[in-house]
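Colleague: here is the input, now give the coordinates:
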Amino acid sequence: MSLPRCPHCRTRHIIKYGFTERNLVFKEIGKTNVNVQRYICKRCDKTFQTDLTNLVDKNSNFTNELKSEYEYLISDYLESFKNVCKSFKKFFGITVSHQTIENWLFVN
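Modeller: So this is what the prediction gives:
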């Protein structure tokens, strides 16, 4: 992992500033509490946290890997949203509402 930079002024003059706890849902291990490192910039005094956009979308707790599974289930089995929810519960032990899956479909 590279040294973090301030996303506002792009400097490396930052210090650690605690953690933010997030509840993320992974395909393999299910729901997990994750501590995300927060930083404060010494130059512009703005706070930010470790970038997780390659792992999860903004304002989402479901990982991108988990979200890719619904596309597979819908395209290969032509299942309804409720059947996809049951498949998530059966294969991964994760409860996902049919509305969440429908939202994923419309975003993509």
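Colleague: hey, let's count contacts and neighbours off CA atoms from now on
Modeller: Noted.
Colleague: give me the element the residue in the chain sticking out farthest from the centre is part of.
Modeller: Centroid-distance maximum for the chain: Arg43 at 29.2 Å, with Cα atoms, centre = their mean. Assigned by DSSP states H and E, Arg43 falls within no helix or strand.
Colleague: so who does it touch?
Modeller: Cys9, Thr11, His13, Ile14 (Cα atoms under 8 Å, 6 or more residues apart in numbering).
Colleague: and the gap between the residue lying closest to the third one once chain neighbours are set aside and Leu66?
Modeller: In space, and not counting its chain neighbours, His13 is closest to Lys42: 5.7 Å by Cα to Cα, 6 or more residues apart in numbering. Summarising the geometry, the distance separating Lys42 from Leu66, computed by Cα to Cα, to the nearest Å, is 37 Å.
Colleague: tell me which of the contacts of Arg43 fall in strands.
Modeller: Ile14 (DSSP state E).
Colleague: before we compare anything, build this one as well:
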Amino acid sequence: MKKSCPRCSSLNIKKKGFTKSCSKTKRGFTERKLQRYLCKYCNKSFTLEVRNKRKRHSREFIEAAIKRYMEDNTTIRSVSNSLGISHQRLLNWVMQYGENAKSPLEVALEIRPKYSGLLGVDGKELKINGRDFTLLVAQDILTFDTVFFSLVEGENMEESRRFFLIIRDILKYPVKGIVSDLGRGRVFIPL
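Modeller: Sure, this is the predicted structure:
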């Protein structure tokens, strides 16, 4: 097959030196020379060999990598090594996925499951960076769906009130009763 100019398709071309192409591999950088040509008709120089382009991964590959990391409960490095990609690339994909994901509040407003109206609320004491926090979790008693959770500074009336107002007013949970052990033992409060 005769070489031709990609611009004017002329066969009247001559060699005009080399250009260097550098590509990154697992063993470092490799450099290769690419032949340059000059078209005698349109006076343009060009390279016929295609340079290495950045490898782009398909959406299916990216989603499978993120799913594997999330569901297999393994480290980023083990998943990235098994897939042959860098751990930073996988971490960037996971971070982008997290930024685009819906919050638990948006999911709860969108799903609107058939709640029973009986809410079980409990708190779990946590220590984060030496500070004490309480994770409040509200769960529907019959469907076992987590309705809402919030990390608060402590189990006090103000935080509990704000927590329940979000459940009732923002999430529109049909509260018929609350079972809780917040502070004073198990209580059943009809609303």
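Colleague: the more surrounded of Lys42 and Leu66 of structure 1?
Modeller: More crowded of Lys42 of structure 1 and Leu66, by other Cα atoms under 10 Å: Leu66, with 18 against 14.
Colleague: what helices or strands is the host helix or strand of that one leaning on?
Modeller: Leu66 of structure 1 is part of helix 64-77, with elements assigned from DSSP H and E. Contacts defined by 3 or more Cα pairs under 8 Å, 6 or more residues apart in numbering; DSSP states H and E place helix 64-77 of structure 1 against strand 14-26, helix 81-92, helix 98-107.
Colleague: now do the second one against helix 98-107, angle only.
Modeller: Which is helix 81-92 of structure 1. 100 degrees (axes from the mean of the first three to the mean of the last three Cα atoms, to 10 degrees).
Colleague: run the chain-centre distance for helix 81-92 of structure 1.
Modeller: 19 Å (Cα atoms, centre = their mean, to the nearest Å).
Colleague: same question, the last one
Modeller: Going by Cα atoms, centre = their mean, the spacing between the C-alpha centre of helix 98-107 of structure 1 and its chain's C-alpha centre is 15 Å.
Colleague: before we move on, the earlier item: winner for burial among the helices and strands packed on helix 64-77 of structure 1?
Modeller: helix 81-92 (a mean of 17; mean count of other Cα atoms under 10 Å).
Colleague: any idea how far Arg22 of structure 1 is from the closest residue to Leu3 of structure 1 other than its chain neighbours?
Modeller: Distances taken as Cα to Cα, 6+ apart place Arg12 nearest to Leu3 of structure 1, at 7.4 Å, with adjacent residues excluded. Separation of Arg12 of structure 1 from Arg22 of structure 1 (Cα to Cα) stands at 25 Å.
Colleague: and the residue farthest from the centre of structure 1, what pairs with it in structure 2?
Modeller: Mapped onto structure 2 by TM-score structural alignment, Arg43 of structure 1 lines up with Tyr41.
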